[in-house]
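Q: next input, structure requested:
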Amino acid sequence: MKLFLAFVLFGVAFGQEWNLIWEDDFDSLDPTKWEHEVTAWGGGNGEFQVYTPDSENSYVRDGMLFIKPTLLPENINPATGEPFGEDFLTNGVLDLEELYGYCTDEDPNNCLRYGADSDIQPTMSARLRTAQRFSFNRGRAEIRAKMPRGDWLWPAMWLLPENWVYGGWPMSGEIDIVEIIGNEDLKFADSGEDIGIQYMGSTTHWGASPEQNRYYLTTAHKLNYEQDFSNYFHDYVIEWDENSIRWYLDGEFILSVPDPPVNEQPGFNFFDFGSPWSEGTSNPWQGASPMAPFDQDFHFILNVAVGGVGGYIPDNVINRGNNDLYGKPWSNSESQIDAMWRLWGTRDRWHWTWEGEDAAMQVDYVRVYEQA
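A: Model prediction:
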């Protein structure tokens, strides 16, 4: 049955037939399919991890990809063959090119960090991408995966533009297949709504400038108490054509962008949809197709981030029954450096929640089909 499905898939919801064009079942970690990003940037959200190809943070076993965060001092320093150690965070030099042979970041400040400046992140993780290896524009993408469980983890499976045709982020778009927060018991303080491992989100980011991101117009969330997203595997699917992108969770429709689709909205374009804009804002998609910026090639990214001050992990939250001991250690109004040091200083209150491979994103497969 698996062999048959690997070649032809019938779309039940829309009566479509799909032909497989790319897949990874993770029998190995194939460098012709995936590149490890190597950077201390923080992902634009002031996150608290360094991404490297360390085999403690990403590996395959029994046909499964694991992406697992660790405390940086516990990782092996390639230069010495010994753990980095806690002293490295304040006295070491994190030269990613020297240690790992390359850095994928164009900014040299994100390739070289000094402990004396207190800007070496205290955690390490992995971020894999298919950039310059595989990208696609339209089709059906399927990922079967289990998200990590652990306080202040931020796993994501998503897509970024291959060529940034319409300019930098978010003008050229971003497609988030799924992201969650890894806390087992995290709620909004005001509403009491769960926003931890029972709660997933899917969205697109797009806008005429970084300050005018209209993601909130194209976002959906789903709660699942019976089979949360960290203790169970789920099937995450997007179907993408010239009229819309549609998200499915375990076969259930959860989001369409746009909604209704382009062919049901004569004259639709994302610039008008996102209006009003700031005075003088120009249309980055002028003259492009109605689906722009989502009419270009995008590549996959799989990663597990830790913390961040960008706002995805909000401030007004209750963790583990409103016990102050386990509250969020940092504020999003703080600098990345101040915030990550607050997290590090309270590690005895949260690191115990990163229990072995339960704290790892586990990916069974990634598959892409084109419509027959």
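
Q: contacts, neighbours, all on C-alpha from now
A: Fine.

Q: distance of the closest residue to Phe298 other than its chain neighbours from Gly311?
A: Spatially, and ignoring its direct neighbours in sequence, Phe298 is nearest to Pro161 (4.3 Å; Cα to Cα, 6 or more residues apart in numbering). Distance of Pro161 to Gly311, computed by Cα to Cα, to the nearest Å: 23 Å.

Q: swap in Ala339?
A: For Ala339, the distance to Gly311 (Cα to Cα) stands at 12 Å.

Q: need the residues touching each of the two.
A: Both Ala339 and Gly311 are contacted by Asn332, under the criterion Cα atoms under 8 Å, 6 or more residues apart in numbering.

Q: so for those two, which sits in the more crowded spot?
A: Ala339 (22 against 13; other Cα atoms under 10 Å).

Q: residues contacting that one?
A: By Cα under 8 Å, 6+ apart, the neighbours of Ala339 are Gly308, Val309, Pro329, Trp330, Ser331, Asn332.

Q: for the chain, what's the longest helix?
A: In the chain, with assignment by DSSP state H, the single longest helix is helix 336-345.

Q: which SSE is immediately downstream of that helix?
A: For helix 336-345, the following helix or strand on the C-terminal side (DSSP states H and E) is strand 361-371.

Q: which strands and helices sit next to that following strand?
A: If contacts are counted by 3 or more Cα pairs under 8 Å, 6 or more residues apart in numbering; DSSP states H and E, strand 361-371 sits against strand 16-24, strand 64-67, strand 139-146.

Q: mind checking how far the spatially most central residue of the chain is from Trp341?
A: Centrality entry for the chain: nearest residue to the mean C-alpha point is Ala156, 2.6 Å, by Cα atoms, centre = their mean. Applying Cα to Cα, the value for Ala156 to Trp341 is 23 Å.

Q: can you pull out the helices in this protein?
A: With DSSP H, the ranges of helices along the chain come out as 2-5, 88-91, 96-100, 270-273, 336-345.

Q: need those helices in a markdown table (columns: distance to Asp54).
A: Below are the helices of the chain laid out as a markdown table (distance: least, Cα to Cα, whole Å):
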| stretch | distance to Asp54 |
| --- | --- |
| helix 2-5 | 32 |
| helix 88-91 | 17 |
| helix 96-100 | 9 |
| helix 270-273 | 40 |
| helix 336-345 | 21 |
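
Q: right, and the ones you listed - which one's nearest Asp25?
A: helix 2-5 (11.3 Å; Cα to Cα).

Q: identify the residues contacting the closest one?
A: So helix 2-5 is contacted by nothing (Cα under 8 Å, 6+ apart).

Q: structure for this one too, so we can compare:
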Amino acid sequence: MESMSDTVILSSKTSMAPSFSIRSVTVFRDDFNHFDKSHYRIEVDATGGGNGEFQIYTPEHQNLYTANGYLYIKPWNAKAMSNGVNHGITQITSALHWGTDRAHKRSNHNERQSNGGDWHSWHTYSLEWTAQHIICPVDNHEILRVNTPSNGFWEAGNFSGTNIWGDNKNAPFDQPFRVLLNVAVAGLGFFSDRYQYDTPKPWRNDSPHPKRDFWEKRNVWLPTWQGDYVAMLIDYIEMIQY
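A: The predicted structure is shown next:
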């Protein structure tokens, strides 16, 4: 029995309990043998994720479900070719965004090219978060490392005024965060109109109605949105506290 308010767990000898070691404890794991929605908050909105993206997040079963031990998120694991680089296929990026609001945002960003093959298969995406650093590895290869600034993130971000985050130099990364799983579609900040793509880009960033343009040219992309192949599949989530 589990109480969500106090997180009290009573387990029988035959049930699975959190695994312990001298150095760590697994505080959460989901293998998606079924979809327990009580562990998640499903977003429903059409705001574009703050990046002018075109997707709408819905709770519909055809867009979000479990099957065969996987979590499926549809409709589309996006791919784009720009300047000869397949983003998400032969190139992967990682970014840490932080700031006081969207108008005052700072970012750390890095990318990695695949050594043959592509990123379009099963991989282990991780986040190592300590008081000293935040590291984002993929398959144990470090993509991004952000060391905690000696003078704190507020000073490192060169924000003006009084430090609203207080004296902790790790702030704002000194509080609980959620794991966010999503599939984004298009957007106004990632795909330049100047680049050459492997398929025609169905909108322009300077258009007064880019989302409408995207939909009206659906003959370009809609044929690729078919079946389970277009879903992003997640095998498991695991959180380990040290």
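
Q: thinking again about what came up before, comparing the helices and strands packed on strand 361-371 of structure 1, which comes out most buried?
A: strand 64-67 (a mean of 24; mean count of other Cα atoms under 10 Å).

Q: now it on structure 2. Mean distance?
A: On superposition with structure 2, the mean distance recorded for strand 64-67 of structure 1 (mean Cα distance after the TM-score superposition for structure 1) is 0.3 Å.

Q: from the chain's centroid, how far away is that strand?
A: Its chain's C-alpha centre and that of strand 64-67 of structure 1 lie 15 Å apart, by Cα atoms, centre = their mean, to the nearest Å.

Q: which position in structure 2 pairs with Asp358 of structure 1?
A: Under the alignment (TM-score structural alignment), Asp358 of structure 1 maps onto Tyr229 of structure 2.

Q: what about Met16 of structure 2, neighbour count?
A: For Met16 of structure 2, the count of nearby residues is 8 (other Cα under 10 Å).

Q: what's the first-to-last distance across stretch 125-138 of structure 2?
A: 5 Å.

Q: Arg320 of structure 1: neighbour count?
A: Neighbourhood size, Arg320 of structure 1 [other Cα under 10 Å]: 15.

Q: no, scratch that, I was asking about Glu60 of structure 2
A: Using other Cα under 10 Å: Glu60 of structure 2 sits among 9 other residues.

Q: that one maps to what in structure 1?
A: Aligned by TM-score structural alignment, Glu60 of structure 2 pairs with Asp54 of structure 1.

Q: could you do Arg23 of structure 2 as well?
A: Aligned partner of Arg23 of structure 2 by TM-score structural alignment: Glu17.

Q: what sits against its match?
A: Taking Cα under 8 Å, 6+ apart as the test, what Glu17 of structure 1 contacts is Val8, Leu9, Phe10, Gly11, Gln371, Ala372.

Q: which two among those residues are spaced furthest apart?
A: Pairwise distances across those (Cα to Cα) peak at 10.8 Å, for the pair Gly11 and Ala372.

Q: need the residues touching each of these two.
A: By Cα under 8 Å, 6+ apart, Gly11 of structure 1 and Ala372 have these common neighbours: Glu17, Trp18.

Q: give me the number of residues near the closest residue to Trp22 of structure 1 other than its chain neighbours?
A: Nearest non-adjacent residue to Trp22 of structure 1, counting by Cα to Cα, 6+ apart: Val368, 5.2 Å away. Neighbour count for Val368 of structure 1, taken as other Cα under 10 Å: 23.

Q: repeat for Arg212 of structure 2
A: As a measure of burial, Arg212 of structure 2 has 14 neighbours, counting by other Cα under 10 Å.

Q: from Thr90 of structure 2, how far off is it?
A: Taken as Cα to Cα, the span from Arg212 of structure 2 to Thr90 of structure 2 is 30 Å.

Q: do Ser114 of structure 2 as well
A: 5 Å.

Q: the more surrounded of those two?
A: Higher neighbour count among Ser114 of structure 2 and Thr90: Thr90, with 17 against 11, using other Cα under 10 Å.

Q: on that earlier part again, need the counterpart of the residue nearest to Trp22 of structure 1 in structure 2.
A: By TM-score structural alignment, Val368 of structure 1 lines up with Met239.

Q: pull the contacting residues for its match.
A: Thr26, Val27, Phe28, Arg29.

Q: which one of the residues you listed sits closest to Asn86 of structure 2?
A: Nearest to Asn86 of structure 2 among those is Arg29, at 31.9 Å by Cα to Cα.

Q: is it true that the closest one touches His39?
A: No: assessed by Cα atoms under 8 Å, Arg29 of structure 2 is found out of contact with His39, at 10.3 Å.

Q: just the terminal-to-terminal distance for stretch 195-213 of structure 2.
A: Terminal residues of stretch 195-213 of structure 2 lie 18 Å apart, using Cα to Cα.

Q: buried ones in it?
A: Buried residues in stretch 195-213 of structure 2, counted by 16 or more other Cα atoms under 10 Å: Tyr197, Lys201, Pro202, Trp203, Arg204, Asn205, Pro210, Lys211.

Q: quick check: the aligned residue in structure 1 for the fifth one vs Gly308 of structure 1, distance?
A: Same thing as Arg204 of structure 2. Correspondence of Arg204 of structure 2 to structure 1, assessed by TM-score structural alignment: Ser331. As judged by Cα to Cα, Ser331 of structure 1 and Gly308 of structure 1 stand 9 Å apart.

Q: tell me the counterpart of His39 of structure 2 in structure 1.
A: With TM-score structural alignment as the criterion, His39 of structure 2 lines up with Lys33 in structure 1.

Q: list the buried residues for stretch 211-231 of structure 1?
A: Buried, per 16+ other Cα under 10 Å, within stretch 211-231 of structure 1: Gln212, Asn213, Arg214, Tyr215, Thr218, Thr219, Ala220, Leu223, Asp228, Phe229, Ser230.

Q: quick one, strands of structure 2?
A: Using DSSP state E, the strands of structure 2 run over 2-3, 8-9, 25-30, 64-67, 70-73, 80-82, 85-87, 91-101, 104-113, 128-129, 133-138, 141-147, 232-234, 237-241.
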